[in-house]
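In: Quick one, what's the 3D model for this:
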Amino acid sequence: MRSNYSEDLLEHRSANTYAKDGLGQPIPSQVEMQVFIRKRTWNADNVSTYLNYDVQRGKFKHKLLLGYDYAQQKQLPGGSQLQARGYRNAANTGAINSFNPAQSGNYLLDSNGNPVPNVSHFDLTATNPYVLRDMSKYFYTSVRYDPSLLRTQGIYLQDQIQIGKLQALIGLRQDYFTDVINYNTPDEEEVTQNAFLPRLGLVYSINSHINAYGTYVTGYQPQSASAINNPLAGGPFDPLESELFEAGIKSDWFDSRLVVSAAIYNLTVNGELYNAGVAGSPELLVQTGEEVSKGFEFDVIGQLATNWSITANYAYNEATITESANEEEIGRQKPNAPKHQGNLWTKYSIENGKLAGLGFALGSNFVSDRLGSIVPAGQDPKEFPSYQLWNAGVFYHINKVRVQLNINNLTDKTHWVGGYDYLRAFPGAPRNFLATITYTL
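Out: Sure thing, here's the model as predicted:
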């Protein structure tokens, strides 16, 4: 498989901080802005090949798998970026990324003694703050993206063994990662990383209704090309490494009219990247040490009657930062990871009479509060509040035609599905409607 990706970006967006007055204090009604003009092109190639072989030796059944895969991503010459941000210098001939009130003489000040922004602030109180800007008046800095090549290849061997009620999956994989910096230039340099990744899975049929399972999986992945190749991100960064232990049961009852599953897990991740939250350096990233997520999940799918079904699930996730260069982060819940979440959905349809084929559905989902992104020492991360939403649906099914109307977020609740901080928060959808008509041939 070959693919091509071209980025042609032009955007005004928040600089991740409030505007500053002449004393360097934040102006809560104004947001600093920045402009990006960026063009880059990549080519990507992928090859995947494998062989399956089934064999039985006595009581042992084997499903053998041998495979090899290769992938590469090449950033082509000519990539570059223009960026405008910060405040204008005193001569109005350029811009300084952030405002330092102790050196206010270096800045162009307005009649109120406030620094003049390079890109006009976004006014949170304006009735209509969305206006066109004359981008030719901005002062830009230039960033060049040199050609680069990332490639990975791996060979793996897997055996799925069955003996009676027990099945075991044993997998071994060897990965090779190569990052070619300054590709096709006299300064070309190769950085190679290797990883051996075992995995193990077990399934045991306790009886005809209940299966128990356990799994152990390791992971290793260099950081994304966008982080590696961004000179403003602050790299180089260590790879992302993980280790997962999971155990659970899956069961079905009453001719599969009731399906119940439960699982517990412990996931350890090293090397997650987060936005550093440093004013004046909106693309700067910071890498945490170790994060441990442990919890359990519970799911129920039930057919209460031939025309009445219910689906419910609940998940508890204690995802904690256990190692970090910033000691204040240790013990905190990792960003955008709620401890509690779940949903309930039930559907009922009328089987007989003049209203046969008419059905109704009602459900709710909830998410507990979450913390925003990593913040510099001495600051507290922003908190996004918990929320519960209600959804409903009505449908009518006759012969081969089904008409359905869904209403999501019935109460039109304002909620936030995540974000970094209050200036970069992701709002959930307001009340919305979806109508569908389906015809089965």
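
In: When you work out contacts or count neighbours from here on, use the C-alpha atoms and nothing else.
Out: OK.

In: Does E188 touch D179 like I think?
Out: No. The criterion here is C-alpha atoms under 8 Å, and E188 misses it with D179 at 10.3 Å.

In: this one next, for a side-by-side:
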Amino acid sequence: MQRLLLFIFLTFITTATAVAQETGSVRGRITTSDGTIAEGVTVKFKGTTFAGMTNEDGEYSIRKVPYGTYTLVVSAVGLYPKEKQITIGKGVLVADFSLNENRSQLADVQISTNRKKFKVDKVSPSLRLQSPLIEVPQNIKVVTSRVLADQMVFDVVDGLTRNVSGTTRTGHWDAQYANISTRGTTIPAFRNGMNMKMPWGPLADDASTIERIEFVKGPSGFMMANGEPGGIYNIVTKKPTGENHSSVSLSGGGYNLGRAAVDLDGKLSKDGRLLYRLNLAAQSKGSFNKYNFNDRYIFAPVISYQIDSATTITAEYTHQHVTAQALGNYSFSAIGFKDVPPSFFLGDPALDPSKLSDHNITLYFNHRLDNNWKVNGQVAYVKYGLEGGSMWLSSIAKNGDMLRYYNLSEELAINKNAQMSIMGDAKTGSIIHRIMGGVDMGNLKTWGDFSPGNSDIRLAITPTNPTGIFNVYNPIYGIPTANIPIFDRSRSIQVRSGSNTYATNLTYTGVYLQDEIRMLEEKLRLTLAGRFTHSVTVGKTNATQISDNVFSPRVGLSYSITNDFSAYGLYDQSFLPVAGQNYAGEAFKPIRGNNIEFGLKKDLFDGKWNATVAAYKINKKNVLTADLDPEHLAINPNAQIQLGGIESKGIEVDIAGEVVKGLDVLLNYAFTDARVKKDANPLLIGRHVPNSVKHITNGWLSYRLKNANSVLNGFGLTGGYQLQFDRYAGSTASPMKLPAYVRFDAGASYEKGKITISALVNNLLDRRLLTQGSYTNLGSRETATSSSYYTYIYDMPRNARVTLTYRFQ
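Out: Presented below is the predicted three-dimensional model:
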């Protein structure tokens, strides 16, 4: 009995000592002697099991180290190891290292430690967030260029959304624009942290310029508050690395697809301070629509100069040019969805092709004040333009006879942005304040001219078509030149659009401050932030001149249950300026959005893959809806009021990473319930938001055999699925579902040394898939020659692609 009591007493003392043992943390940043970030470097306490590894920013962190004096060792393949004696005490110790090595030797380190293909641990600097994704109190997903290459994606409308839970694309204008939605709302496009949102643009980014794409779910006050509450997606373009990552690729495929892309990456000076990156791409693509085609080229040079070890300036220019026979690839039918075949073409080969282009110039300034603080600044200028025309429906009869009209389609948009931000860590006792502050300014001016031409574009009168009417079931092409309207373009588009509603001018200035308070050895993180935004929408009258001053708070909480498992909660707000006025001439208030979100994040199997589960609820108020008051309609037949409200709630699950050696997996599922909560018309309350999808699940698997002793070494298989159920058409007035979206893709590849050959078949089952659909109900206005009708856009039928890539390193 005495021995038992002694054993219990000693066990208690040992346990109590272990519990009471005080621990501290160490973190730092590792670079080479020429200032290059050292990614994938091992940091270890000599003679212990405490260790860490630097991330893509060269930063590391090791927590819960018992008080004491240790020898810290940094090492990696191709780098000389270095040791430093440190003493761990209360709080966080900062220990930085500079390794005596050059860029060419560092390249071996980065290649040898690059294990992650689908999983990303941290966002790009353009999103400003300094903490790892597992610690950020928000659902953020990153799609890398390696994923795009594996899926043979050539632009952001080419199957990109399959990689992010609950994210869809609504087809429009032959896929020239992305139109990406998540959580029941359309989300704006960003490039390198700059807002590119335009009424019609920007053009869909080409994969040749993309390093990664970051999807931020929910309001993103740290980037922008004046937008939809569903979130944003941020295109991060390729920058110089200082190493030879150059490559060339040639692609071919169905529907006369031909493509070439060149990526040149290197130094312009021997000391490695002046770097360059040049991406070139040209693509010619036919269409499953008769006579349609889409040709493009891309020119994207970047130059970076390292002034000193702490300061870098970068200049970037991206130009895209597209020529397309027709912008609209819509199908129409009075019978139902999928009634006409995918080959149906609304346009005509007798019409001139449309030309689209955008020019994007961006200047970056990055300066590290010390080991903790850095300052970033950037300015961007984007000019987007369209010249052409488009064919649209005037009316359609039950037998398929259609009257068409041809209108001018000309657009110009100039978007200017400027950002300045400062970020770093400060300590108050044992608490760390991760502070971020910044100023954003932007001005967007747009002009458009969509003047209609003839309201009835007739075909040539022939014995087989004596009326010259176009029929969707038996289309005849070849409009006589005399029947094609000629538009007056003698005046500039700025002058022409001054007389219509397509001339807009929006200016905003935002100030943002965030403090991420890291407590309990940085296990508990409280985010307190706010953005004040002043926006002005220039109107043609004093009544339509809108000036908004809005404060948008942000509160987040994240807790690390273990080093690789965290839970979070978030409250964030957004607002969206609304142009126009009600029947009485009163300007509309901005649409407000509130997001409440909770989630869990878990890294598994030594950080090789991770899983995220998130639940959210978004409320939008002040949404425009039709004014049903007869007295108001007598004043303005198109009168609107701000009585609408929308509620969107759902659950998202994302899994990404290397499950077993050689097998990388992306899996996601989302349940989205987006409904009208408040409206002037009681019949609309409870109906689903147009273009929302209730159930979405996607999967992508990529396996490559890595066995040097096998003849199949380097052989890979890849494939995936996209499933969408309970899809709601683009109209609340006539509630209607779209057909389910079920798509399977599969491919194979072979990698040997510097060469990779890849082949992929999309839409393997050759299903008729729709990327968009709506219904127009004419009701009592229906006649024998004008019926209610369905509008929809087909996705690509079954098609194959083959790509040959040669890497210079």
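
In: related to what we said a few turns ago, neighbour count: E188 and D179 of structure 1, which is higher?
Out: D179 (21 against 12; other C-alpha atoms under 10 Å).

In: tell me what the helix or strand harbouring that one is packed against?
Out: For D179 of structure 1, the host element (DSSP states H and E) is strand 166-181. When contacts are defined as 3 or more C-alpha pairs under 8 Å, 6 or more residues apart in numbering; DSSP states H and E, strand 166-181 of structure 1 sits against strand 148-163, strand 189-205.

In: list the buried ones in the longest one?
Out: Pointing back at strand 189-205 of structure 1 there. 197-205 (16 or more other C-alpha atoms under 10 Å).

In: In structure 2, point out the residues matching the very next helix or strand once past that strand.
Out: Sequence-wise, the next helix or strand downstream of strand 189-205 of structure 1 (DSSP H and E) is strand 210-221. Residues 565-576 of structure 2 are the counterpart of strand 210-221 of structure 1, counting by TM-score structural alignment.

In: List the buried residues of the matching stretch.
Out: Those would be 565-576, for stretch 565-576 of structure 2 by 16+ other C-alpha under 10 Å.

In: could you dump the residues you listed to CSV with distance to F605 of structure 2?
Out: Compiled in CSV, the buried residues of stretch 565-576 of structure 2 are given as follows (distance: C-alpha to C-alpha, whole Å):
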residue, distance to F605 of structure 2
F565, 12
S566, 16
A567, 19
Y568, 22
G569, 25
L570, 27
Y571, 31
D572, 32
Q573, 36
S574, 37
F575, 41
L576, 42
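
In: And those, which is closest to E631 of structure 2?
Out: Nearest to E631 of structure 2, judged by C-alpha to C-alpha, of the buried residues of stretch 565-576 of structure 2 is L576 at 28.6 Å.

In: what residue of structure 2 takes the place of S349 of structure 1?
Out: For S349 of structure 1, the residue aligned by TM-score structural alignment is R704.

In: show me what contacts its match?
Out: By C-alpha atoms under 8 Å, 6 or more residues apart in numbering, the contact list for R704 of structure 2 reads 662-663, 714-717.

In: Please report how far it lies from N638 of structure 2.
Out: 59 Å (C-alpha to C-alpha, to the nearest Å).

In: Go through structure 2 and flag its longest helix.
Out: As assigned by DSSP state H, the longest helix anywhere in structure 2 is helix 2-20.
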